[in-house]
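Student: Quick one: sequence plus predicted model below, questions after.
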Amino acid sequence: MKTQNNQLPTGGSRAVRLDSFGGPEVLDVREVPAPQAGPGQLRVRVTAAGLNPMDWVITADADAAARFGLSLPAGFGTDYAGVVDQVGDGVRSFAPGDRVFGGALSRAVADFVVIEPAGGTAANEVHHTPDGVDDRTAATLTIAGRTASAALATVVPGPDDTVLIGGAAGGVGVFAVQLARIAGARVIGTGSATSADYLRDLGAEPVAYGDGLADRVRALAPGGVTAAIDLYGVETVHVARELGVPDDRICTVAAQVDGVPSAYAPNAAPGALEEIARLVETGRLRVPVAASFPVDQIRRATELQAGRHVQGKIVIDL
């Protein structure tokens, strides 16, 4: 096994763990044995971990956890960035000292994660971090970037489209709005009144969600809406249908509606995440970090994330 500085690390490490399902109150920072990379694996010294709504959703109760193959005791968080510090036999594309980012399902908020590079899914993946992307930003890309890419691939927006994006100010919305604009589409994004300037800064035309949404969208786009992505629930789906958008050009992420396709992070096309990282590196796509917290404030950070009113991403520093 190759290690950075050619030395095996000794001692323990920190990891966020939970022994029962529930809210932020069940999360604790524990001293745990440092995991070791085996054959075909590498170990990452995590420097930053990005939070997503799915992190607390899948640890809220046993049924949700079971859908993702999780059981107690469990870790927390999926998005990570850091530096490779161990490489097991058979791993050829990574070496100690490489900066990397990726996904480690429900175990990313820890000093170390062990990854199988051949895994290739958001639950177990690793990518080289471009030189122009800092670790905090890299730690926000995997779940939200994959999800947005999959949603955009479902509705395929282009220069002739006006796309309505529901929940556009959230973590996935950051990516969805900008990817649609890069594709040449006009974007109308729903959000609260306080998110209007934020949405404009991303490139969307803001519109308040709630009663009367269809009329407000009609006023903004008298020529019609041609595609829609609902990142929050089903309000945008119903409004898009009312505005005449066909079901095959509507996409959901956080809910299911008969006849309407859904998009999930694992459905993103091969290479989608690397392309998003390149867009970030070249400045064509920005990822606002709304707040960062040290790992010992994981409960506070998760409470903020669970409030669903964060404009941008929340990152845990390790």
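Tutor: Alright, I've got the coordinates.

Student: alpha carbons only for contacts and neighbour counts from here, please
Tutor: Fine.

Student: Could you measure from Gly69 over to Leu105?
Tutor: Distance, Gly69 to Leu105, by C-alpha to C-alpha, to the nearest Å: 10 Å.

Student: Give me the more crowded residue out of those two.
Tutor: Leu105 (23 against 10; other C-alpha atoms under 10 Å).

Student: and Ala148, what does it touch?
Tutor: Contacts for Ala148 were tallied using C-alpha atoms under 8 Å, 6 or more residues apart in numbering; they are 172-173, 175-176, 179, 265.

Student: Save the residues you listed as a markdown table, and put in secondary structure, distance to Gly271 and neighbour count too.
Tutor: Output for these, formatted as a markdown table (DSSP: H, G, I helix; E, B strand; the rest coil; distance: C-alpha to C-alpha, whole Å; neighbours: other C-alpha atoms under 10 Å):
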| residue | secondary structure | distance to Gly271 | neighbour count |
| --- | --- | --- | --- |
| Val172 | helix | 18 | 27 |
| Gly173 | helix | 20 | 28 |
| Phe175 | helix | 16 | 27 |
| Ala176 | helix | 17 | 29 |
| Leu179 | helix | 15 | 21 |
| Ala265 | helix | 13 | 20 |
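
Student: Alongside the first one, take a look at this:
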Amino acid sequence: MSRAVVYEKFGGPEVLELREVPEPHAGPGEVRVRVTAAGLNPMDWGLAARPEAAARFGITLPSGFGYDFAGVVDEVGPGATGFTAGDRVFGGVLARAVADHVVVKVPVPAPDALYPTPSGISDEVASTLAVAGSSAVAALAAVGLRSGDTLLVGGAAGGVGIFAVQLAKLAGATVIGTASEGTFEFLRKLGAEPVTYGPGLADRVRGITAATDLYGTETAEAALALGVPPERISTIAAGPTPPGGVRATGGADAEPGALKKITDAIVAGQLTVPIAEVFPVERIRDAVALQAARHVHGKVVVTL
């Protein structure tokens, strides 16, 4: 037998259950990964809580949970190429990552993903990269970020924000990040100038040339009010039609090689991945409750 986190009804963390399930095996053209860590994202609990969100992704009940994972290939099916048993890997599998084993087709069909984990990057860190890293790259690409820009980042201390801030700094931009006051020192260490979010944001910010809103629409609306052209403003969590013609984007829009760009920067010591807390899978409900509160600084990881 194997273990997996599943839910049979939509709701909060209380619907998640760690259960014994039949052990999956790699079939033709597939590899099996022994999962060691799973990084959590807002979309994970959003899909588990909202039937309409799950329906957009074709998720039906009962369902597994989570997308981001890291681990080791432990079975290679007939005809599967590109990976061998013992390879360290990371990536994503929609609504089934928080499990002892995941089976992935190769070549990997979207929205799933599988990449080799570079030496020098732990499984805990690797498990945080697929969604947040690719979303950050896409958000910055959508605004045409360039050296000399002053970028306003909404939700800068969150899971995507920690990547966006550091990638923007590496690109030569000045970064202003919205956050609560308790997060200011954390953001300064990442290289951002913090500013309090909330009503009146446009009155507290000056001189921005681009913006990316990683939480909702407040930052995008402030940037528009400050005269930033809509084509230099992006959102990842405002739906397909954000305000004022600004650019909606997400991880699926990231350029090929986006995650290699991030892993190269991590290996080179140019980018760090703050992990707020690590939970054993037996405490999946506590992990999701912390993630869903939206006040976490960095990433939340579950280990198996």
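Tutor: Yes, it's here. Keep in mind that what you see is a predicted model, and the values were worked out from it rather than measured.

Student: from the contacts of Ala148 of structure 1, which single one is nearest Val287 of structure 1?
Tutor: Of all these, Val287 of structure 1 sits closest to Phe175, with 7.6 Å by C-alpha to C-alpha.

Student: Pretty sure the closest one sits against Arg146.
Tutor: No. If you go by C-alpha atoms under 8 Å, Phe175 of structure 1 and Arg146 don't touch, sitting 9.1 Å apart.

Student: What lines up with Val72 of structure 2 in structure 1?
Tutor: Val72 of structure 2 maps onto Val83 of structure 1 when the alignment is built from TM-score structural alignment.

Student: same question, Thr219 of structure 2
Tutor: Match for Thr219 of structure 2 (TM-score structural alignment): Thr236.

Student: again with Ala173 of structure 2
Tutor: So, by TM-score structural alignment, Ala173 of structure 2 is matched to Ala185.

Student: Does that match touch Val155 like I think?
Tutor: No. The criterion here is C-alpha under 8 Å, and Ala185 of structure 1 misses it with Val155 at 11.4 Å.

Student: Common neighbours of those two, please.
Tutor: Shared contacts of Ala185 of structure 1 and Val155, defined by C-alpha under 8 Å, 6+ apart, are absent.

Student: Let me know the closest of the contacts of Ala148 of structure 1 to Gly75 of structure 1.
Tutor: Once C-alpha to C-alpha is applied, the member of those that ends up nearest Gly75 of structure 1 is Ala265, at 19.6 Å.

Student: list the contacts for that closest one?
Tutor: Ala265 of structure 1 neighbours (C-alpha under 8 Å, 6+ apart): 122, 143-148, 150.

Student: which position in structure 2 aligns with it?
Tutor: Under TM-score structural alignment, Ala265 of structure 1 pairs with Gly251 in structure 2.

Student: Quick check: closest non-adjacent residue to the most far-flung residue of structure 2 relative to its centre.
Tutor: Within structure 2, Pro78 marks the point farthest from the mean C-alpha position, 31.8 Å out by C-alpha atoms, centre = their mean. Nearest residue to Pro78 of structure 2, sequence neighbours excluded (C-alpha to C-alpha, 6 or more residues apart in numbering): Pro28, at 4.6 Å.
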